[in-house]
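Asker: Attaching a predicted model along with its sequence, questions to come.
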Amino acid sequence: MSFTKLMLPFIFSIAMLTACSPAQDTAKKPAQTEVSELDPDTQKIMQTDLSEQTQNDEIPISTEPELSPESDEMIEALTHEQPQEQFDIRVYRAESIGSMTGYIDKVDIISLNDQPTTITGIQINRGNCGITRMYDYQNMRYGSVALAYPRCKVEYIREISISTIRGTDTYQVD
């Protein structure tokens, strides 16, 4: 009987502690995303070492087939007839729950063209800063925004060159 009286407070304490602690599923913060819950592309980006970055002059985005010489002449004729394309560039840092640093650097490319256009390549800091991913760069109309993720910090970005079928334009970033 004395053993039962002695163990009763311990059993009561353990029961209170387990009743007060939240379940393991609810203890996880809903705003945090585990690496295993992210899509494979994002996992690959997060696990890639920046030293693996290649020093390509320009990163092609589309994988269009090679054009014949006749097609090149037609493109040149179209290029001379049509005005150069214009874009507005916005470089910024945004909060990110999925990254280990708590932020992610982004480049918004806003189309100022009435006719639809497709970005075929982007070059940051004359090829010294690559991009990991680019979204919404096809069939851009006026006001459409393409999103690129640079592999360098936004405060170091000074120049961005955007290539389309009509040519390449270079923009200075302030």
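Answerer: Here it is on my side, so go on. Residues are numbered from 1 along each chain as shown.

Asker: alpha carbons only for contacts and neighbour counts from here, please
Answerer: Will do.

Asker: ok, now how distant is D108 from M46?
Answerer: Applying C-alpha to C-alpha, to the nearest Å, the value for D108 to M46 is 20 Å.

Asker: Counting neighbours, go ahead and name the busier of the two.
Answerer: Per other C-alpha atoms under 10 Å, whichever of D108 and M46 has more neighbours is D108, with 19 against 14.

Asker: which parts of stretch 87-97 are buried?
Answerer: For stretch 87-97, burial by neighbour count (16 or more other C-alpha atoms under 10 Å) applies to F87, I89, V91.

Asker: Check it against this one:
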Amino acid sequence: MTKRSYMNAVVKGLKSVEDVDVVLFDSNLRNDEKLSCTPMTDLGDDTKRKRIYVRLLLSIDCRETTSAALDTVNLAMEMKDQGVIGIDLSGNPVVGEWETYLPALEHAKELGIPTTIHCGEVPNRKEIQAMLDFCPQRLGHVCCLDDEEWKKLKSSVIPVTSFLFLAFHYL
């Protein structure tokens, strides 16, 4: 199974849901055309139906090659009208090298595709510095930063999502 066939299956599955209205986010729309986040659809006759808004991130796994990572970015660009809103760099933090994914992440930035990077899951000073210098739209984890890295992160105003219980698995 390829990433493309997997994502096509995910989108097909989401579109086939019958219990709620599934609205796939379209990143191609201008801000004034974007979804109004109403949790219910009014079907008339006092009938209301629940609605869910779906936004998807495609993952670049740390085990992947540069070529595979670039393919993921290109697939994200192709699927912007099918709920895909960005790229996520994730996986085992002790596998792979930052330089392997950097070309794909830079390509995503050039295309205007938002990036989320799992950073600082393990104390790797060189990689953490490079990730902070890249300045993604969001960082995940960031539980192994030193004082200087925290200062840099705070001054960058990059939003952070932290799941400490996941990171301890690798320590």
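Answerer: Sure thing, it's come through. Computed from a predicted structure; not experimentally measured.

Asker: Superposed, what's their TM-score?
Answerer: The TM-score (TM-score structural alignment, normalised by the length of the second structure) is 0.21; 72 aligned residues with a C-alpha RMSD of 6.1 Å.

Asker: on that earlier part again, now intersect the buried residues of stretch 87-97 of the first structure with the strands, please.
Answerer: F87, I89, V91 (DSSP state E).

Asker: Adding distance to T26 of the first structure as columns, could you present those residues in JSON lines?
Answerer: Converted to JSON lines, these look like this (distance: C-alpha to C-alpha, whole Å):
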{"residue": "F87", "distance to T26 of the first structure": "46"}
{"residue": "I89", "distance to T26 of the first structure": "42"}
{"residue": "V91", "distance to T26 of the first structure": "37"}
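
Asker: picking up where we left off before, return the member of the buried residues of stretch 87-97 of the first structure nearest to Q172 of the first structure.
Answerer: Comparing these against Q172 of the first structure with C-alpha to C-alpha places I89 closest, at 8.8 Å.

Asker: any chance you could map the strands in the second structure?
Answerer: According to DSSP E, the strands that the second structure contains are 21-24, 40-42, 48-54, 56-61, 84-90, 115-119, 138-141, 160-161.

Asker: most packed of the ones you listed?
Answerer: Among those, judged by mean count of other C-alpha atoms under 10 Å, the one packed with the most neighbours on average is strand 115-119 (a mean of 24).

Asker: From the contact counts, what lies against that strand?
Answerer: Contact here means 3 or more C-alpha pairs under 8 Å, 6 or more residues apart in numbering; DSSP states H and E; on that basis strand 115-119 of the second structure packs against strand 84-90, helix 98-111, helix 125-134, strand 138-141.

Asker: would you turn those into JSON lines with distance to W150 of the second structure?
Answerer: Shown next, in JSON lines, are those (distance: least, C-alpha to C-alpha, whole Å):
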{"stretch": "strand 84-90", "distance to W150 of the second structure": "20"}
{"stretch": "helix 98-111", "distance to W150 of the second structure": "20"}
{"stretch": "helix 125-134", "distance to W150 of the second structure": "10"}
{"stretch": "strand 138-141", "distance to W150 of the second structure": "12"}
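
Asker: Which of these sits closest to S5 of the second structure?
Answerer: Judging those by C-alpha to C-alpha, what sits closest to S5 of the second structure is strand 84-90, at 14.5 Å.

Asker: Between strand 56-61 and the closest one, find me the angle.
Answerer: 30 degrees (axes from the mean of the first three to the mean of the last three C-alpha atoms, to 10 degrees).

Asker: And strand 84-90 of the second structure, what does it pack against?
Answerer: With contacts defined as 3+ C-alpha pairs under 8 Å, 6+ apart, strand 84-90 of the second structure has these neighbours: strand 56-61, helix 66-78, strand 115-119.
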